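Peer 1: Need the 3D shape of this:
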Amino acid sequence: MEYPDELFDLNNEYNPSTSTFTPKHNGVYLIIASLGFFANVPTSYSVRIFIAINGTLRVADNDFLGEELAIVNLVSASSILQLSAGDAVQVFAQATTDGTTVPEPLENTVHFMNFEAARFPSPW
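Peer 2: The predicted structure follows:
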């Protein structure tokens, strides 16, 4: 997935040209990814989203739209993960029908596509 629009990056750990988050510190991170998908033709289909660490799929979610509706399907995945400094965190998606992602916010309030990472403070 491409997430080229960077809203903020407090520690300069996100590369929008590769859509890769690379933590500078070891720690426990909350990773959240979502996308909006619009099928080219209304049909029943499935959309999957994956969070990968260093190329290995670690988190996934599958969303099935069983009705032939012309709507944006929102799918997301999130997890709390132990990351090491230098790990490459990326998001991938797959659909069983042709369509497009929906990057533009709805009425400038709801972002269909986001890729977020936050480190929890260390207790020690």
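Peer 1: For the rest of this, base every contact and every neighbour count on C-alpha atoms.
Peer 2: Fine.
Peer 1: Can you tell me how far Val102 is from Gln82?
Peer 2: 30 Å (CA to CA, to the nearest Å).
Peer 1: neighbour-wise, which of these two wins?
Peer 2: Using other CA atoms under 10 Å, the more surrounded residue of Val102 and Gln82 is Val102, with 17 against 11.
Peer 1: contacting residues for the more buried one?
Peer 2: Leu35, Gly36, Phe37, Phe38, Val72, Phe112, Met113 (CA atoms under 8 Å, 6 or more residues apart in numbering).
Peer 1: Asn11: neighbour count?
Peer 2: Neighbour tally, Asn11, other CA under 10 Å: 8.
Peer 1: Same question for Asp61.
Peer 2: Each residue near Asp61 was counted by other CA under 10 Å, and the total is 15.
Peer 1: ok, now Ser84?
Peer 2: Neighbour number of Ser84 under other CA under 10 Å is 15.
Peer 1: doesn't Phe21 make contact with it?
Peer 2: No. When contacts are counted by CA atoms under 8 Å, Ser84 is not listed as touching Phe21 (11.8 Å).
Peer 1: give me the element Ser34 is part of.
Peer 2: Assigned by DSSP states H and E, Ser34 belongs to strand 27-39.
Peer 1: Another sequence for comparison is provided below:
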Amino acid sequence: MPGPGGNPFPQVLYGLEQFDLNGEYDPATSTFTPRRSGVYSIHASVSFDSNATVAVNVGIVIRANNDPILTDSETFPFGDGVIDAGGIVRLQAGDRVQVFFTISGTAGGNIEASLETRFDGARIG
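Peer 2: The predicted structure follows:
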């Protein structure tokens, strides 16, 4: 997925599903929707390649119902790398969890389809 410079956090598409024990992840929309309210461990990462030859600012936001719940922003000196965000959050049944990503600056870039670009979500309590 392209991540052109300056775009306000386009959604990350995680289309490949490894396993889904409770039928809570929809790879067609890259949306995690818990069936039960509770405490969840959520983690997302993005491997990216930018066209920049200078430092770029990168951000990742995990949102529940379009509200940010976990975020990270970093500066990468050569324009490519991996950024991640994760933590333990309380979710309600039916919440829609999605991941968004941006690269700042004038050079665009791409999200790389690799083992480092992934989403994990599981109820832990």
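Peer 1: how far does the helix or strand immediately after the strand holding Ser34 of the first structure in the chain sit from the chain's center?
Peer 2: Later in the chain than strand 27-39 of the first structure, the nearest helix or strand by DSSP H and E is strand 45-53. Chain-centre distance of strand 45-53 of the first structure: 8 Å, with CA atoms, centre = their mean, to the nearest Å.
Peer 1: Packing partners of strand 45-53 of the first structure?
Peer 2: strand 27-39, strand 56-65, strand 73-83, strand 89-95 (3 or more CA pairs under 8 Å, 6 or more residues apart in numbering; DSSP states H and E).
Peer 1: TSV for these, including distance to Asn12 of the first structure?
Peer 2: Shown next, in TSV, are these (distance: least, CA to CA, whole Å):
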stretch	distance to Asn12 of the first structure
strand 27-39	16
strand 56-65	23
strand 73-83	16
strand 89-95	14
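Peer 1: Can you name the residues that contact the most centrally placed residue in the second structure?
Peer 2: Residue closest to the mean C-alpha point of the second structure, counted by CA atoms, centre = their mean, is Val99 at 3.4 Å. Residues near Val99 of the second structure by CA under 8 Å, 6+ apart: Gln11, Val12, Ala44, Ile60, Val61, Ile62, Arg63.
Peer 1: preserved in the first structure, out of the residues you listed?
Peer 2: Using both residues aligned by TM-score structural alignment, their matches' CA atoms under 8 Å, the first structure keeps these contacts from the contacts of Val99 of the second structure: Val12, Ala44, Ile60, Val61, Ile62, Arg63.
Peer 1: Show me which of the residues you listed is closest to Gly121 of the second structure.
Peer 2: Set against Gly121 of the second structure, the nearest of these by CA to CA is Ala44 (8.7 Å).
Peer 1: In the first structure, what residue corresponds to the closest one?
Peer 2: Aligned counterpart of Ala44 of the second structure in the first structure: Ala33 (TM-score structural alignment).
Peer 1: Verify the stated contact: its match with Ser79.
Peer 2: No. With contacts defined as CA under 8 Å, Ala33 of the first structure does not count as touching Ser79, sitting 9.4 Å away.
Peer 1: Compare the two (neighbour count), which wins?
Peer 2: Higher neighbour count among Ala33 of the first structure and Ser79: Ala33, with 23 against 15, using other CA under 10 Å.
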